[in-house]
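Trainee: would you be able to build a 3D model of this:
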Amino acid sequence: MPDNPQALPGQAFALPGQRLIALEGRDAAAFAQAQFMNDVKGLADGHWQWSGWLTPKGRVIALFALLRLSDQRIWLAVPDADAAALVEALKRFVFRSKVAIELREDRVIEGRFGAPEQAAGAAVAGDAEDSLEIDMSGDGAARALRIVPAAQAAAADAALAAQWALADLRHGLPRLPASQAEQWTPQQLSLDRLRGYSVKKGCYPGQEIVARTHFLGKAKRGLALFAGPAPVEAGAEVRGESAALGTVAASASDGTTHLALAVLPLERADGAASIDAQPAQEIPLLDGLAR
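Mentor: Model (predicted):
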C-alpha cells in the first residue's frame, strides 16, 4: 500500500462498496424519469448526471451517478446504498413497464486520480460492452471513475479509496451510510450544488415536497464541511458554543485527515463548533463536481 496515494495519479483502484445497477429495455429511460429526482428526459444519450431516489416524503433513499447510454439503457453507479436491496425495491414499481432492473455482478467500479483518458464533463466515454469512463474532476483534483469488466478489475487500495471518499466530501457529495438513508431532503443535502435534482420535471416520488420547498423558499438547512482531529461517525451531533447546531450526515478519514459533512441551519451565528466534544473547524466546500 503506497504511503502517499496522491503520488500515483495514474493508478486505478477498486472502490469498495460501489456497485452498478442496470435498467434495460424499451421503457428504461421512461422508468428512470418517473422514479428518480433528476431530469432523465432532458439528458442526452452518452451523458451522465447526479441523481437519486426519494421516499414519498422527499427524503433521499440513495444517491448515484446516472448514465444515460441510450433511452433503452440506463446505468446507475451507486456508491453507498445497498444496491441489491435497491434493485428489489425498484422492481416493485415496474408494473407493466418494459424494463429489466439488474445488479451487474460482472462489472466493477474503480477510480483513478488524474485526468480522464477520454471522458470530459458530463460526457461518458467508452463502450458499454467493455469499459466506460466518466469525469469525476472538481476544483480539488482531476479524477476518473471507470466501470470495467470484473475480470479486468484493479486491485483494492484502502489508502486510495479513503482519498477518494475525502475528495467526494470536499466537493459536497454526501457519502450516506445506511443510518442516514431516508433522513434528508435534497435541499438539506445541498444537492443543488451538484445539479442533482429537478424542480421542473414531471412527477416522481417526493417531487411535491422538493418543489414546494424550492418555490416557497422553505429550505432552512444545508451542508457544511468540517475538519477535526479524529474520525467521527455519521449521526453525531454538531454543537455550537451553547447549543446543538445539527447532525453529521457523512464522514470520511484516511487516518490523517478527518472530514464530516453536516446538515446545519443556513443562517447561524459565527462561533466555535465541536463534534463529539472535539473541536471542528468549518472549511469551504469545493465546486466543480456539478454535472
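Trainee: hey, let's count contacts and neighbours off CA atoms from now on
Mentor: Noted.
Trainee: what's the separation between Phe95 and His171?
Mentor: 37 Å (CA to CA, to the nearest Å).
Trainee: got it, and Gly255?
Mentor: The gap separating Gly255 from His171 is 20 Å, by CA to CA.
Trainee: show me which of these two is the more surrounded one.
Mentor: Neighbours were counted for Gly255 and for His171 using other CA atoms under 10 Å; His171 has more, 23 against 11.
Trainee: from what I can see that one touches Ala290, true?
Mentor: No - applying CA atoms under 8 Å, one finds His171 not in contact with Ala290, separated by 9.0 Å.
Trainee: which parts of the stretch 101-250 of the chain are helices?
Mentor: With DSSP state H, counting those that start in this stretch applied, the stretch 101-250 of the chain shows helices at 158-170, 207-215, listed in chain order.
Trainee: and the last one, what's buried?
Mentor: Residues of helix 207-215 classed as buried under the neighbour-count rule (16 or more other CA atoms under 10 Å) are Gln207, Glu208, Ile209, Val210, Ala211, Thr213.
Trainee: let's verify the spatially closest residue to Gly206 that is not a sequence neighbour: helix, strand, or coil?
Mentor: Once flanking residues are discounted, Gly206 sits nearest to Gly58: 3.8 Å by CA to CA, 6 or more residues apart in numbering. In three-state terms, and counting by DSSP: H, G, I helix; E, B strand; the rest coil, Gly58 is coil.
Trainee: please provide the structure for the following sequence as well, for comparison with the first:
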Amino acid sequence: MPFKEPLPDNSCPILPGFSLLELEGPQAAAFAQAQFSNDVSALEPEHWHWSAWLTPKGRVIALFALLRLGEDRLWLVLPDHPAESLAAALQRYVFRSRVLLRPRPDLVAAVGPAEPGEVPDLIVGEPGSGIALDMGAPDLPRCLLVLPAAHPALAAPDTGAEGAWLAADLALGFPRLDPRREEAWTPQMLSLERLGAYSLRKGCYPGQEIVARTHYLGQAKRGLVRLAGEGLAAGRALEPAGAVVCALADGSQALAVTALESPAPSLEGRQLQRLPLLDGLRRPR
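Mentor: Below is the predicted model of the structure:
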C-alpha cells in the first residue's frame, strides 16, 4: 500500500467521527504502556497496532489504532471517542510523567486508495504531509489516510463511502462503540483477541487483572458475532440473551455480543442469521 503523492484532488472522502490524540515526550511510551491494553514496548517505531483503554473493572472505554511514530511520539486514531474527551480523562493519570497529551483537530481521517501492503502494520508516509494505514484484509482491502485538514485530496463526507467503511468493519469484526454504551463490554466480550488488541504478558494496566483472570479461568462465555436480519440497531436486546453493539444504518447487519455456543439469537421473535467474520485485521498479522 504505497502512499502515492500527489493524491488526486477531492478523491478521498472524510470519515466523520474519527479523531486523533498525540502523546509526545520522553515518557510517552511508558505512559501508554501503563495505561493501554496492548504492549507498546514491543511496538517498533513506524508501526502500529490495535489497543484499548479500559476501566479498572476491565470494561472498554475506547478502542483505537495506536501508532508509534518514534521513540517518544505516539498517535491514537480514535474511530468513536472524541480525542478531547480521552485526553481530559487520561490527564488525571499523568502526574509527573513527562508526556504531553495533545488532541489534533488539524488532522483528518479519510478513505484512501485500497492497495494491500506487504507489511500491514507499517505506517506509510510522513506525519507532516499525511500517512496511510492498511486497515484491510486479504479478502477486503482498504486504506485509512490521516491527512492535514487543508490537504487538497480531501473530499466532503460521502454517505456511500462511510457506509462501505462501516460494512467492512462489521465483516472484519471491528466493533464500533456507541458512546451511550461505553464501559458495557470487556475485551473478551468484543473478541478483541481477533485484533491482537490486548496483551496477557505485559505489566499492569487498568483492567489487566480482570482480562487475565477471564482468559486463564476460561470464563469468556460471550463474544462478538456478526448477524443479518431486520431492525438491528446499537443497544437493542436479543433473545435469549445478548445485545447489538453496532449496526448498519438500514438495520440489515450488526455486530452483537451473545453466547458463543448458542444458536443464532432472535430479535422481537424474528430469527437472525449468523454471518462469518473475516480474518486479517489483526496487527501485526
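Trainee: can you calculate the TM-score here?
Mentor: After superposition, the two chains reach a TM-score of 0.91 (TM-score structural alignment, normalised by the length of the second structure), with 272 aligned residues with a CA RMSD of 1.7 Å.
Trainee: turn the helices of the stretch 101-250 of the first structure into a markdown table, including distance to Leu145 of the first structure.
Mentor: Shown next, in a markdown table, are the helices of the stretch 101-250 of the first structure (distance: least, CA to CA, whole Å):
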| stretch | distance to Leu145 of the first structure |
| --- | --- |
| helix 158-170 | 10 |
| helix 207-215 | 29 |
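Trainee: and of these, who's closest to Gly140 of the first structure?
Mentor: helix 158-170 (7.3 Å; CA to CA).
Trainee: what's the mean distance for the closest one versus the second structure?
Mentor: Here the mean offset of helix 158-170 of the first structure against the second structure after fitting is 0.8 Å, by mean CA distance after the TM-score superposition for the first structure.
Trainee: so how many other residues sit close to the residue nearest to Gly206 of the first structure?
Mentor: Every residue meeting other CA under 10 Å relative to Gly58 of the first structure is counted, giving 23.
Trainee: what do you get for Ala254 of the second structure?
Mentor: 30.
Trainee: same check on Ser129 of the second structure?
Mentor: Around Ser129 of the second structure there are 11 residues (other CA under 10 Å).
Trainee: touching, Gln188 of the first structure and Ala262? I think so.
Mentor: No - with contact defined as CA under 8 Å, Gln188 of the first structure does not count as touching Ala262 (9.5 Å).
Trainee: okay, and the common contacts of those two?
Mentor: Gly222, Leu223 (CA atoms under 8 Å, 6 or more residues apart in numbering).
Trainee: show me which of those two is the more surrounded one.
Mentor: Neighbour count, other CA under 10 Å: between Gln188 of the first structure and Ala262, Ala262 has more, with 28 against 22.
Trainee: secondary structure element holding the spatially most central residue of the second structure?
Mentor: In the second structure, the centroid-proximal residue (CA atoms, centre = their mean) is Phe64; its distance is 3.8 Å. Per DSSP states H and E, Phe64 of the second structure falls inside strand 60-70.
Trainee: what residues of that strand count as buried?
Mentor: Buried residues in strand 60-70 of the second structure (16+ other CA under 10 Å): Val60, Ile61, Ala62, Leu63, Phe64, Ala65, Leu66, Leu67, Arg68, Leu69.
Trainee: equivalent analysis for stretch 149-166 of the second structure, please.
Mentor: His151, Ala153, Leu154, Ala155, Ala161, Glu162, Trp165, Leu166.
Trainee: please tabulate the buried residues of strand 60-70 of the second structure in CSV, including the columns distance to Gln27 of the second structure.
Mentor: CSV is the format used below for those (distance: CA to CA, whole Å):
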residue, distance to Gln27 of the second structure
Val60, 24
Ile61, 23
Ala62, 21
Leu63, 22
Phe64, 20
Ala65, 19
Leu66, 16
Leu67, 15
Arg68, 13
Leu69, 14
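Trainee: most widely separated two among these?
Mentor: Val60 and Leu69 (24.5 Å).
Trainee: hmm, back to that, got the contact list for the residue nearest to Gly206 of the first structure?
Mentor: Per CA under 8 Å, 6+ apart, neighbours of Gly58 of the first structure: Trp184, Thr185, Pro186, Pro205, Gly206, Gln207, Glu208, Ile209, Val210.
Trainee: how close does the first one get to Trp53 of the first structure?
Mentor: In this structure, Trp184 of the first structure lies at 12 Å from Trp53 of the first structure, with CA to CA as the measure.
Trainee: what do the two both touch?
Mentor: Val60.
Trainee: returning to that earlier point: what does the residue nearest to the centre of the second structure correspond to in the first structure?
Mentor: In the first structure, Phe64 of the second structure lines up with Phe64, judged by TM-score structural alignment.
Trainee: contact partners for its match?
Mentor: Trp50, Ser51, Gly52, Leu76, Ala77, Val78, Pro79.
Trainee: show me how to select, in PyMOL, the buried members of the residues you listed.
Mentor: To isolate in PyMOL the members of the contacts of Phe64 of the first structure that are buried, counting by 16+ other CA under 10 Å, one can use:
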select buried, resi 50+51+52+76+77+78+79
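Trainee: where exactly do the strands run in the stretch 51-200 of the first structure?
Mentor: 60-70, 73-78, 100-103, 107-113, 125-126, 132-135, 143-149 (DSSP state E, counting those that start in this stretch).
Trainee: average distance between the fifth one and the second structure?
Mentor: Between strand 125-126 of the first structure and its aligned stretch in the second structure, the superposed structures give an average distance of 0.6 Å (mean CA distance after the TM-score superposition for the first structure).
Trainee: gap between Cys203 of the first structure and Ser190 of the first structure?
Mentor: Distance from Cys203 of the first structure to Ser190 of the first structure, by CA to CA: 21 Å.
Trainee: looking at these two, which is more packed in?
Mentor: A direct count of neighbours by other CA under 10 Å for Cys203 of the first structure and Ser190 places Ser190 higher, at 20 against 14.
Trainee: need the counterpart of that one in the second structure.
Mentor: Ser190 of the first structure maps onto Ser191 in the second structure, by TM-score structural alignment.
Trainee: thought that match was touching Ala220?
Mentor: No - between Ser191 of the second structure and Ala220 there is no contact under CA under 8 Å: 9.4 Å.
Trainee: would you agree Gly112 of the second structure is in contact with Cys143?
Mentor: Yes - between Gly112 of the second structure and Cys143 a contact is recorded at 5.1 Å, counting by CA under 8 Å.
Trainee: between those two, which contacts overlap?
Mentor: With CA under 8 Å, 6+ apart, Gly112 of the second structure and Cys143 have common neighbours Ala132.
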